[in-house]
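**Student:** sequence and predicted model, in that order:
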Amino acid sequence: MATPKEPVTVPTEVSVDDFLAAVPDERRRADAGRLRAIMGEVTGEPAVLWGPSIVGFGSYHYTYDSGRTGDAPLVSFSPRKQHLVVYLMGGFEDRYGRILERLGPHRAGKGCLYLKRLDTVDESALRELIERTARVHQGVDRASRR
């Protein structure tokens, strides 16, 4: 019988400052610093490195229909080589189409928002997506279809 795997995406003691300072691309590093500031302002939570490469803010407990449970950041991001990946709630692309129209250049899928550069997106739209996701994960707001 297989033993369940331990979750990889858990809070760590690794310094977020050190992690972000090691991002090799200067623009991606600057964008990651700006996104860190935005998420911290919106959530009021400090940045924590979850797993090896996800910068998360706050946390919430989830339970799937299957009964599987766990903890995840309210909102998070990862400065990947090709994109900044912003982790939002699942289905945000169906729920918040009007906000995404305002956002600017992006790709979306399965709870992930892919951004090439922060200076090409509407920051107020990005903040709204982050805030709505945090509120839904905190149980303060329903996932509306706006």
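**Tutor:** Noted; the coordinates are in hand.

**Student:** C-alpha only now, for contacts and for neighbours.
**Tutor:** Fine.

**Student:** I99 contacts A125, correct?
**Tutor:** Yes: counting by Cα atoms under 8 Å, I99 touches A125, with 5.7 Å between them.

**Student:** helices or strands up against the helix ranked longest in the chain?
**Tutor:** Taking DSSP state H as the assignment, the helix of the chain that covers the most residues is helix 26-43. Helix 26-43 is packed against helix 16-21, strand 54-57, strand 75-79, strand 84-87, helix 123-138, with contacts defined by 3 or more Cα pairs under 8 Å, 6 or more residues apart in numbering; DSSP states H and E.

**Student:** second structure for comparison follows:
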Amino acid sequence: MSRSGNKTVPTDQNVTDYLEAVEPAARAEDALRLDALFRKVTGFVPVMWGPSIIGYGRYDYRYKSGREGSFLATGFSPRKTAFSIYIMPGYADFTDFLSRLGKHKTGKSCLYVNKLSDIDESVLAELIRAGLDDLAKRWLVKPD
């Protein structure tokens, strides 16, 4: 059984302190709104993962190769140019949600949003829930 040795692991850093320190102030306001949305949708208390990712819940995985580890179930990071939102575990097709979301870009399992005013937050809430539900079909999702 090999542990993955993930570089991104939970820390003791205070989430609210981190979010309030985000610059500029408008980005911090969006980050705090995202935090409130994630808390409401997931029911989880957030934990910092690494120096800049806010995670809600976690899951333990073990692949057929024997690689295993833990990772955040969902969350976001207030990067300088865009919010990186980790809500699509990569198993399901979320095209319907994305078509209704508003201005965004996607990566393999990430959603990139410049500012919250660019998107429909109710659709984002639906997407967070759908991503968690999809992840839970494969791995046990639990509070951190």
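**Tutor:** Noted; the coordinates are in hand. Values in this document were obtained by computation on a predicted structure and should not be read as measured data.

**Student:** got a TM-score for the two of them?
**Tutor:** For this chain pair, the superposition-based TM-score is 0.86 by TM-score structural alignment, normalised by the length of structure 2; 137 aligned residues with a Cα RMSD of 2.0 Å.

**Student:** the longest helix of structure 1 vs structure 2, average distance?
**Tutor:** Compared with structure 2 after fitting, helix 26-43 of structure 1 deviates on average by 0.7 Å (mean Cα distance after the TM-score superposition for structure 1).

**Student:** onto which residues of structure 2 does that helix map?
**Tutor:** Mapped onto structure 2 using TM-score structural alignment, helix 26-43 of structure 1 spans residues 25-42.

**Student:** quick one: residues in contact with the matching stretch.
**Tutor:** 16, 19-22, 44-46, 56-57, 75, 78, 115-116, 125, 128-129 (Cα atoms under 8 Å, 6 or more residues apart in numbering).

**Student:** which ChimeraX command selects the buried ones in the residues you listed?
**Tutor:** The following ChimeraX line selects those of those that are buried, judged by 16 or more other Cα atoms under 10 Å:
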select :19,22,44,45,46,56,57,75,78,115,116,125,128,129
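
**Student:** residue nearest the centroid of structure 2?
**Tutor:** With distances taken as Cα atoms, centre = their mean, G75 lies nearest the centre of structure 2, 1.8 Å away.

**Student:** quick one: the helices and strands packed on helix 26-43 of structure 1 as CSV, columns for distance to T69 of structure 1 too.
**Tutor:** What follows is the helices and strands packed on helix 26-43 of structure 1, written out as CSV (distance: least, Cα to Cα, whole Å):
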stretch, distance to T69 of structure 1
helix 16-21, 26
strand 54-57, 18
strand 75-79, 18
strand 84-87, 18
helix 123-138, 14
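
**Student:** what about A26 of structure 2, how many neighbours?
**Tutor:** 11 (other Cα atoms under 10 Å).

**Student:** that one and R39 of structure 2, how far apart?
**Tutor:** 20 Å (Cα to Cα, to the nearest Å).

**Student:** before we move on, what about P89 of structure 2?
**Tutor:** 18 Å.

**Student:** comparing those two, which shows the higher neighbour count?
**Tutor:** Remark: of P89 of structure 2 and R39, P89 carries more neighbours, 18 against 15, as counted by other Cα under 10 Å.

**Student:** ok, for the aligned partner of L116 of structure 2 in structure 1, nearest residue in space, not its chain neighbours?
**Tutor:** Alignment note: L116 of structure 2 maps to L118 in structure 1; criterion TM-score structural alignment. What sits nearest to L118 of structure 1 in space, not counting adjacent residues and going by Cα to Cα, 6 or more residues apart in numbering, is D31, at 6.0 Å.

**Student:** what's the neighbour count on the one you found?
**Tutor:** By other Cα under 10 Å, neighbour count at D31 of structure 1 equals 19.

**Student:** cool, the one 10 residues further on as well?
**Tutor:** E41 of structure 1 sits with 13 neighbouring residues when counted by other Cα under 10 Å.

**Student:** roughly how far does it sit from R102 of structure 1?
**Tutor:** 21 Å.

**Student:** ditto for F19 of structure 1
**Tutor:** Where R102 of structure 1 is concerned, F19 of structure 1 sits at a distance of 31 Å (Cα to Cα).

**Student:** how close does R39 of structure 2 sit to Y56 of structure 2?
**Tutor:** For R39 of structure 2 relative to Y56 of structure 2 (Cα to Cα), the value is 8 Å.
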